[in-house]
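# Got a sequence here, can you model it:
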Amino acid sequence: MSVMEAPEAPAALVAGEEDAMAQLFAEIRARRDEFGRQRFVPKEFIAQLKKLGVYRAATPKCFGGTGLAPADFLRLVEKISEADGSVGWVASFGSASVYLAALPKATQARLYAGSPDLTFAGGLFPIQPATQVDGGWMVDGTWKFASGCKGADMLGVGIGAAVPGQPGAKPRTAVLPPEQVEIVDNWDVMGLAGTGSHDLKVTQQFVPDEWTFIRGGVPTIDEPLYRYPTIAYAAQVLGVVNLGIARAAIDEINRMSGGRVAITGAPKLADRSYVRIEVAKAEAMLRSARAFLYDATGEVWHTILAGDPVTPEQVSLLRLTAVEIARAGNEVVQNMFGLAGTTAIYSHHPLQRCLRDAAVVKQHAFLGEGIYDGAGAVTLGVPPMPGYL
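Below is the predicted model of the structure:
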């Protein structure tokens, strides 16, 4: 499937909800400073994202979810990120139910019994040792970067076995209700401030076996979405935030280009050839990265729907799309900030937010330079770094 064959609009738009989407995006723009100041997106706004279908997108169809195709979900997160990167980042975790598909099916039935619109947030690292006891695990420790934790219905933490004779046991995720977890309010960062990626602290809580799963483990639900590469998808939904932020940055330069003459008397931005050249280059870079993302994603989805296995080469290509869109988006934002000149140095300027948010997206471990090394290794037929595939 080529990018030209893929639908351009998010699924919600196809369903005839254009007006509701436009109103929601307007509210995000109006409240994004508020979200940044309080350092999280509140539950009452998460409820609006639920109405949009963000948090049932990865819920199994058998439990009332939509099982949304990855490309459609990525477009939805991209569009939300145009309005605000932090809200887009929090919305991206609507894909987190692909992890939960590794829970026992009976556990999932209980999880979604109240509603398919489930918000799940996790502080997975650093992996903390847990003691295996009869019927489950005693969990204790502190975990970092739990984006969206203040609006979550369930929380997950990463644990490893602290059992004699099992030093190499694979890490797993323990799922707990919010009342069993303390949120350590310490998210104080330069960008994506509204994501509320605080620490999680658990003190000697018992978690039954059936409420734990191996991260990226074999799903117990047989639906197409859960055959899409889990870790690659987790990286893509984060990287796509930078496509939305970059589009917002180009749009901001467009708004500025015909505005007032500079205080120095220099021509308007649109009348400067170097500005026109850089905007054209930015448009080409952004669209190229975007096409790469949706073309590779569509190809893998087509493979899955055809009933064929996803190859290591395809998984690697998906990992590469994620790091490339994060890099390209960040570069576009930096270039647009440069074009804006002195005007953009003021803290209230929209390009300030874009600059900080895009830089933080690029810093995520899933989107670092090392991913290019892994992708290059697979392309050249040599073993990639451990954990890459």
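
# Please make it C-alpha for all contacts and neighbour counts, starting now.
Noted.

# And the strands in the stretch 201-350 of the chain, which stretches?
Under the criterion DSSP state E, counting those that start in this stretch, the stretch 201-350 of the chain contains strands at 212-214.

# Just give the nearest non-adjacent residue to residue 379, would you?
residue 313 (7.5 Å; Cα to Cα, 6 or more residues apart in numbering).

# Let's compare: structure for the following, please.
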Amino acid sequence: MNDISSAEITTLPSDAANKIYASAIMFRDETESARKIAPVVVNKLSEFALFRMGLPKSLGGWAGNPIETLKTYETLASAEASVAWIVWNNHLACTFGRFLDESSMKEVYSDPSHIYANSARPEGVAQTVDNGYMVSGQWTLVSGCQLADWFVLRCLVISEGSPTTLGPGASLKLFFIPKKDVKIIDTWDVGGLNGTGSHDIVVKDAFVKEAYAVDFDSPVAIDTAYSRLPIGCINAAGCAAMALGVLKAAMDDLVDMCFERVTPGKSPDLRDRATVQATIAKSKTVLASKRAQLHHSVEVLWKEAQQKNTFTDIQLADVWAASCEAAREARDMVSEIYAVAGTASLYKKHKIERAHRDIHAILQHGIIQPHWMNQAGMAYVGLTPNGAMFRI
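Here you go, the predicted structure:
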């Protein structure tokens, strides 16, 4: 593939995340109240190309070891989970671009200032017409829609003789649609991940040319180790990394409170409570062990991708299982931290309060639901996992 943009990451994504960390914290109240990422933070994320990590290197993407993206999500989530969520969501929208032909990829992704949003839920309908499709629908939970210049939206494709409802034989495609064809409906009135601005969007009779409609069986326009990585479980690993970042924020906040709330000569302090001591020790162990397992399982896939090897179901299962368990244990640990911190957990000035809301919102995503553990278990006992996204 020829170079089609001069944009290129010159800083490790994880180093960039560390540089943005302070700003994400400084403007977290603005992000929360506005229900979208504060403009200052958006500009910094764009400056370091963190919205474009899923693209090929020639378009400003990362294209290196995916552990870097996991570190990036964890660091950003430890500052403000909504910031990490939008970066992670952009990675998926950019990853979908691998199925476009080279010319279409350039048209959609060549502007380094652009931001992307997506919905893999097939909540729209695409009617086949000459040279393309007419797309209409309303999609829920479209994170970052107010910031996005392009949307990648999944639809049921209807043509002569094809099924008109979801089910066996239905044809599904992803459609790349510019923001001019999208209307935002203000529906995001929530607690956790409030800053993601995950409103509904509506598209009505938008023409999408044939080249902008792809599916998971479409040819991949580039052939790099990064483009060979499976979309599903890598996306799950990213979600888990965010959960670990939120756990780190809550854990660090509890430790800080222990040092700040010391009253010599009076009743026992927070740090003197056995429950607090045990919870801090447990949380540090959970964070380190789940991070190590997650990174190791993804590292195995990266090495296989570099060698152009086919991933085994066991290797994929390891990532799915590590992701689901890391996220679940992070949620359980944050809930325990929230409990042992006592009434301090109720105050918004402490990260624990926000962490408790955000971690429960993160775990609602379908990519880390318990059924993926069943899919992994099938592989471990010699059965064939049948989840639609297990190998994609």
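
# Please determine how far the counterpart of the residue nearest to residue 379 of structure 1 in structure 2 is located from residue 206 of structure 2.
Structural alignment (TM-score structural alignment) places residue 313 of structure 1 against residue 314 in structure 2. Distance of residue 314 of structure 2 to residue 206 of structure 2, computed by Cα to Cα, to the nearest Å: 42 Å.

# what do you get for residue 321 of structure 2?
Relative to residue 206 of structure 2, and taking Cα to Cα, residue 321 of structure 2 is found at 39 Å.

# of these two, who's got more company?
residue 321 (25 against 17; other Cα atoms under 10 Å).

# and the more buried one, what is it in contact with?
By Cα atoms under 8 Å, 6 or more residues apart in numbering, the residues touching residue 321 of structure 2 are 372-373, 376.

# Kindly report the same for residue 232 of structure 1.
Residue 232 of structure 1 touches 315, 318-319, 322, counting by Cα under 8 Å, 6+ apart.

# Now render these as JSON lines, adding neighbour count.
Converted to JSON lines, these look like this (neighbours: other Cα atoms under 10 Å):
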{"residue": "315", "neighbour count": "23"}
{"residue": "318", "neighbour count": "27"}
{"residue": "319", "neighbour count": "28"}
{"residue": "322", "neighbour count": "27"}
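
# Closest one to residue 267 of structure 1 out of those residues, please.
Within those, proximity to residue 267 of structure 1 (Cα to Cα) peaks at residue 322, which comes in at 38.2 Å.

# Map the closest one across to structure 2 for me.
Using TM-score structural alignment, residue 322 of structure 1 pairs with residue 323 in structure 2.

# who's in contact with that match?
Contacts for residue 323 of structure 2 (Cα under 8 Å, 6+ apart) come out as 233, 236-237, 239-241, 294, 368.

# Can you list which of the residues you listed are found in helices?
Judged by DSSP state H, helices contain the following of the contacts of residue 323 of structure 2: 233, 236-237, 239-241, 294.

# Turn the buried ones among the residues you listed into a named PyMOL selection, would you?
Filtering those down to the buried ones (16 or more other Cα atoms under 10 Å) takes a single PyMOL command:
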select buried, resi 233+236+237+239+240+241+294
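
# where do the strands sit along the stretch 1-150 of structure 1?
Going by DSSP E, counting those that start in this stretch, the stretch 1-150 of structure 1 shows strands at 120-133, 136-146.

# Indicate which one of these is closest to residue 165 of structure 1.
Closest approach to residue 165 of structure 1 among those is made by strand 120-133 (12.1 Å; Cα to Cα).

# In terms of secondary structure, what does the closest one contact?
In this structure, strand 120-133 of structure 1 packs against strand 136-146, strand 154-161, with contacts taken as 3 or more Cα pairs under 8 Å, 6 or more residues apart in numbering; DSSP states H and E.

# Most tightly packed of these?
Compared across those, strand 154-161 shows the largest average neighbour count, a mean of 24 (mean count of other Cα atoms under 10 Å).

# Give the aligned range of that one in structure 2.
By TM-score structural alignment, strand 154-161 of structure 1 lines up with residues 150-157 in structure 2.

# One more: stretch 129-143 of structure 1?
Aligned by TM-score structural alignment, stretch 129-143 of structure 1 corresponds to residues 125-139 of structure 2.

# What lines up with residue 108 of structure 1 in structure 2?
Match for residue 108 of structure 1 (TM-score structural alignment): residue 105.

# for residue 65 of structure 1, same thing?
Under the alignment (TM-score structural alignment), residue 65 of structure 1 pairs with residue 61 in structure 2.

# hang on, the earlier thing: by neighbours, which of the contacts of residue 321 of structure 2 wins?
residue 376 (25 neighbours).

# residue contacts, residue 250 of structure 1?
Neighbours of residue 250 of structure 1 in contact, by Cα under 8 Å, 6+ apart: 279, 282-283, 332-333, 336.

# Tabulate those in TSV, adding columns for neighbour count and distance to residue 383 of structure 1.
Formatted as TSV, those follow (neighbours: other Cα atoms under 10 Å; distance: Cα to Cα, whole Å):
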residue	neighbour count	distance to residue 383 of structure 1
279	20	39
282	23	34
283	14	35
332	28	32
333	28	34
336	25	38
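
# which one of those residues sits closest to residue 352 of structure 1?
For the contacts of residue 250 of structure 1, the residue nearest residue 352 of structure 1 by Cα to Cα is residue 333; the value is 9.7 Å.

# That closest one reaches residue 355, doesn't it?
Yes: at 5.9 Å, residue 333 of structure 1 counts as touching residue 355 under the criterion of Cα atoms under 8 Å.

# Translate residue 86 of structure 2 into the numbering of structure 1.
Aligned partner of residue 86 of structure 2 by TM-score structural alignment: residue 90.
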